[in-house]
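Trainee: Just the structure for this:
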Amino acid sequence: MTTLDTDIAIVGGGLAGLTLGIALGRMGGRMGGPGLRVLLVDREDPARALAAGFDGRVSAIALASQRMLDAIGLWRHVSEAQPMWDIRVSDGDSRLFVHYDHRDLAELGDQPFGWMVENRVMRQAQQAALADLPNVTLLAPMGVTGMQLGESGSGQPASLQLADGREIRARLVVGADGRQSQIRQLAGIGVQHWSYNQTGIVCTVVHERPHHGVAQERFLPAGPFAILPMTDDSAGRHRSSLVWTEPPERAKAILALDEAGFVAEMRLRFGDHFGKLASTGPRWSYPLTFLHARDYCAHRLALAGDAAHGIHPIAGQGLNLGLRDVATLTEVIVQAARVGLDIGQENVLDDYARWRRVDSTVLSAVTDGLTRLFSNDIAPIALARRLGLGLVQKLPPAKRLFMRHAMGDLGRLPKLLRGEAV
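Mentor: Predicted coordinates for the structure are as follows:
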């Protein structure tokens, strides 16, 4: 049996897992010598993951997250990114709304709230960034068949058994393999989990009039309806990503419509402020659920990204929550390695768990509460929330707080989220 020795084994090559590998490879390389050795293991074929039809989603990259991507050398490989200059939030057909304008945060300079980036474009950037890091190796497509973490205090490395018969021995295993995390299950870590009985419909829309970098979210009785700005296509057509929430059966019927019927349903919710509409490319759908791991770490194990927490897309913060895990875990590991600590010991990983649990628990609770508050049409509740939106619009301090939150620029930030090297 062939054994692969490494410092860190990351299972899961999605947006969070690959970014963590790049961050650890780049920041760990600053330690001198070979730096931290990182092995990434992913079940997906990288070539398939780069195909246009693999994933139609577009992710919001908050300002703080972009700082980190820039600091680890990834952002320069992002070929297309649409700045979000403004955010407009409204409730149904109410005239009351909240308008967040980036110019109201002059102290941050002329910075957008963040950028909309196609997941396909982000994966292309990750592959390019990996090519610059000789201390990071991607094994894919490759499955994991078993895991042993060893006893606390034993000094023994963790081990992963691979589908091809090889074994990985690592000082630390990171589970970044999504909501159905195999690593979390092998470690016996339980979760809180429930379904919202909602399906998210995702597609790209071309429209007659420009969006001017404004992200819009309308709260409808079935759930949020988000219109997120994208870059123009190669033909100069204006594009937006649509994230449309419906009950599962209704979503199934909408997805089965022909182009004319689908566009008619879109227009009922879109309105006419963008002029003529057309969908382009495939339509995707995803069940919307909540998940929160009961523990973020164990001996020689840490969870990151959706393996640790999965939230409703109502605030567009799912990936940013995972990227905050990346920044925090990178800082904890690199600083521990520099002073000669065992990076897989629980007293080291507890720092990561404590740092991340408060932020992720609060954001999980907020998004869950917002989903329940806005996904109904009960008259007293609808009136209260509409008045609440109007009140926030007229209270500059409250608006500034929410805007800083949207930028990911609140609270105790790891160095990478401040744009600083670890």
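
Trainee: okay, CA-based contacts and neighbour counts for the rest of this
Mentor: Noted.

Trainee: residues contacting the most centrally placed residue in the chain?
Mentor: Nearest to the geometric centre of the chain sits L319, at 0.9 Å (C-alpha atoms, centre = their mean). Residues near L319 by C-alpha atoms under 8 Å, 6 or more residues apart in numbering: 15-16, 59-61, 305.

Trainee: Repeat that for S241.
Mentor: Contacts of S241 (C-alpha under 8 Å, 6+ apart): 57-58, 202-205, 227-230.

Trainee: which one of the residues you listed is nearest P287?
Mentor: The closest of these to P287 turns out to be V202 (C-alpha to C-alpha; 11.3 Å).

Trainee: okay, now the closest one: neighbour count?
Mentor: V202 is flanked by 22 other residues according to other C-alpha atoms under 10 Å.

Trainee: can you confirm it is in a helix?
Mentor: No - counting by DSSP: H, G, I helix; E, B strand; the rest coil, V202 is not found in a helix; it is strand.

Trainee: Show me the strands in the stretch 251-400 of the chain, by range?
Mentor: 277-293, 297-298, 301-303, 309-310 (DSSP state E, counting those that start in this stretch).

Trainee: now, of the ones you listed, which is deepest in the fold?
Mentor: strand 301-303 (a mean of 27; mean count of other C-alpha atoms under 10 Å).

Trainee: now the helices for the stretch 151-300 of the chain?
Mentor: 182-186, 248-255, 259-270 (DSSP state H, counting those that start in this stretch).

Trainee: Comparing these, which comes out most buried?
Mentor: Among those, highest average neighbours (mean count of other C-alpha under 10 Å) belong to helix 182-186, with a mean of 20.

Trainee: one more to put side by side:
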Amino acid sequence: MTTAHNSTQLQAVDIAIVGGAMAGATLALGLAKLSTTLSRPLRIALIEAHVADNQHPGFDARSIAIAHGSIFELSRLGIWSKLKHLGTPIENIHVSDRGHFGMTELNAKPLGLDALGQVVELAKVGSVLFDELAKSSVQVYCPAKVTDLQAQQDGHLLLLDDGSQLHCQLLVAADGAHSVVRQHLGQTTEHVDFQQTAIVANVVCSAPHHNWAYERFTQTGPLALLPMQNMAASTQLKEPSAQLTSSAKGLSRYSLVWALPPTQADDLKNADKSEFLAALQHAFGHRAGRFVDVGQRVSYPLTLSYMPRPIYHRCVFVGNAAQTLHPIAGQGFNLGLRDVVGLLDVIAQAFTQQGEVDVGSSALVHQYLAARQHDRDSTLRNIEFLVRGFSNQYWPLVAGRNIGLRLLSWLPPLKRPVAQTAMGWR
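Mentor: Here you go, the predicted structure:
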């Protein structure tokens, strides 16, 4: 990794990636690995505005579920072996509809798997990814921000706040939901406002989690619990209070994502700890045990935001820069990783077929769009369907979703396609 600052000399690269969180860092590492197999090495630059510590907005105290299909792709890229020690396996998922009879389970063993996915803490992942970037051929500009962006016939000229100037054939926007690249290029997004706000926090429970995850649909919206590694509760990751440690006998940690109406979410975010835990216990029940502690609570509005065409002149958009999802099915990073893999595959195929490649050509950019369209469109439709179908009390929908959940329990063969979708198998 080369960190460049205050260089007024124009640096020419093949691919410039703006944004170095999960999608951008993964793409940079994937390109560096791919480059070693091509007819010529790729010149790759990564521009990231924040140092990868626990204050980084993309590598904060949240946890995410990495689906089984995504683990396969990360392994193919040589990245999962570096992250595996950080993962907590999800061996079973319990799905229920609060106040109704619908419930089912998804289990890894009947599918011949050790786990349906893995839960990782983003703060730890960020440190590992940037350590790997330091060993790679990627030229990293960090911390650095794009202050100006000029589209040219043969590429893009980027001006950075540290004085650096870059020219790239292909620009990749991986800079999140409020993409600076998208703003500079005047591109717009479509929005669906679900009138929900998510509270995200780490909680301590009185019983071992035994690698179970939970998705519970309530009157206010879905409530998800993801199992986490046990550790001392008082850490730099803003964990629960110091008198409780999840490594103590019988205690366990979960990552909580709780969708609520905005006013209720604001009240609970600011409520005292005992009031919050009581409300959480009432909404979730006692299937996982008794909630005994909660760490820092953060909140954010839940919307579906997407670019109808996540491409532009010599530019592609990946991850949250292309679409942000409701967390109801935990597909945000998994869909973004499929964007990354799709771009890597298109570039690899172009070099195989042509030998010498302009990686920003209109043909390559449109091949990426075509490769991603079906998966992306179907995922967006499915997420909106789930949110609307499970976040209301209209009785025909309530009856339909509960019958559907029960059918999954009564007819196990029906679970396989549902599990395959949840695990990101395409």
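
Trainee: TM-score of the superposed pair?
Mentor: Scored against TM-score structural alignment, normalised by the length of structure 1, the superposed chains reach a TM-score of 0.90; 400 aligned residues with a C-alpha RMSD of 1.8 Å.

Trainee: which among the contacts of S241 of structure 1 gets closest to L139 of structure 1?
Mentor: Of those, the one sitting nearest to L139 of structure 1 (C-alpha to C-alpha) turns out to be R57, at 24.5 Å.

Trainee: Tell me the counterpart of that closest one in structure 2.
Mentor: Aligning on TM-score structural alignment places R57 of structure 1 opposite R62 in structure 2.

Trainee: how many other residues sit next to L149 of structure 2?
Mentor: 18.

Trainee: related to what we said a few turns ago, among the contacts of S241 of structure 1, which one sits closest to E249 of structure 1?
Mentor: For those, the nearest to E249 of structure 1 is V202 (15.8 Å; C-alpha to C-alpha).

Trainee: returning to what we had before: make a markdown table out of the contacts of L319 of structure 1 and add neighbour count and distance to A398 of structure 1.
Mentor: Formatted as a markdown table, the contacts of L319 of structure 1 follow (neighbours: other C-alpha atoms under 10 Å; distance: C-alpha to C-alpha, whole Å):
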| residue | neighbour count | distance to A398 of structure 1 |
| --- | --- | --- |
| L15 | 19 | 32 |
| A16 | 25 | 31 |
| S59 | 20 | 25 |
| A60 | 27 | 22 |
| I61 | 28 | 22 |
| G305 | 27 | 29 |
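
Trainee: So which of those are in helices?
Mentor: Among the contacts of L319 of structure 1, the members found in helices (DSSP state H) are 15-16.

Trainee: how much space is there between the equivalent of L303 of structure 1 over in structure 2 and A12 of structure 2?
Mentor: With TM-score structural alignment as the criterion, L303 of structure 1 lines up with F317 in structure 2. Relative to A12 of structure 2, F317 of structure 2 is positioned 21 Å away (C-alpha to C-alpha, to the nearest Å).

Trainee: Repeat that for I47 of structure 2.
Mentor: 14 Å.

Trainee: Which residue of the two possesses the greater neighbour count?
Mentor: I47 (24 against 16).

Trainee: Counterpart of that one over in structure 1?
Mentor: Using TM-score structural alignment, I47 of structure 2 pairs with V41 in structure 1.

Trainee: Which residues are in contact with that match?
Mentor: Taking C-alpha under 8 Å, 6+ apart, one finds 9-13, 138-143 in contact with V41 of structure 1.

Trainee: Alignment lookup: L27 of structure 2 to structure 1.
Mentor: L27 of structure 2 maps onto L20 in structure 1, by TM-score structural alignment.

Trainee: quick check, nearest of the contacts of L319 of structure 1 to R385 of structure 1?
Mentor: A60 (24.6 Å).

Trainee: So which residues of the stretch 1-150 of structure 2 form helices?
Mentor: Going by DSSP H, counting those that start in this stretch, the stretch 1-150 of structure 2 shows helices at 22-35, 68-76, 80-83, 122-134.

Trainee: Make JSON lines out of those and add distance to A259 of structure 2.
Mentor: Conversion of those to JSON lines gives the following (distance: least, C-alpha to C-alpha, whole Å):
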{"stretch": "helix 22-35", "distance to A259 of structure 2": "23"}
{"stretch": "helix 68-76", "distance to A259 of structure 2": "25"}
{"stretch": "helix 80-83", "distance to A259 of structure 2": "29"}
{"stretch": "helix 122-134", "distance to A259 of structure 2": "20"}
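
Trainee: Most tightly packed of these?
Mentor: helix 22-35 (a mean of 22).

Trainee: okay, now W425 of structure 2: neighbour count?
Mentor: W425 of structure 2: 13 neighbours (other C-alpha under 10 Å).

Trainee: Can you tell me how far it is from Q281 of structure 2?
Mentor: Applying C-alpha to C-alpha to W425 of structure 2 and Q281 of structure 2 gives a distance of 34 Å.

Trainee: Mind telling me what T328 of structure 1 corresponds to in structure 2?
Mentor: Using TM-score structural alignment, T328 of structure 1 sits opposite G342 in structure 2.

Trainee: residues contacting its match?
Mentor: Neighbour list for G342 of structure 2: 368, 371-372 [criterion: C-alpha under 8 Å, 6+ apart].

Trainee: ok, it to E190 of structure 2 distance?
Mentor: In terms of C-alpha to C-alpha, G342 of structure 2 sits 22 Å off from E190 of structure 2.

Trainee: cool, and A49 of structure 2?
Mentor: Counting by C-alpha to C-alpha, the gap from A49 of structure 2 to E190 of structure 2 is 26 Å.

Trainee: try L113 of structure 2
Mentor: In terms of C-alpha to C-alpha, L113 of structure 2 sits 38 Å off from E190 of structure 2.

Trainee: tell me, which helix in structure 2 spans the most residues?
Mentor: Max-length helix for structure 2 by DSSP H is helix 362-390.

Trainee: Which strands and helices lie in contact with that one?
Mentor: For helix 362-390 of structure 2, the elements it packs on are strand 221-228, strand 311-312, helix 332-354, helix 395-410, judged by 3 or more C-alpha pairs under 8 Å, 6 or more residues apart in numbering; DSSP states H and E.
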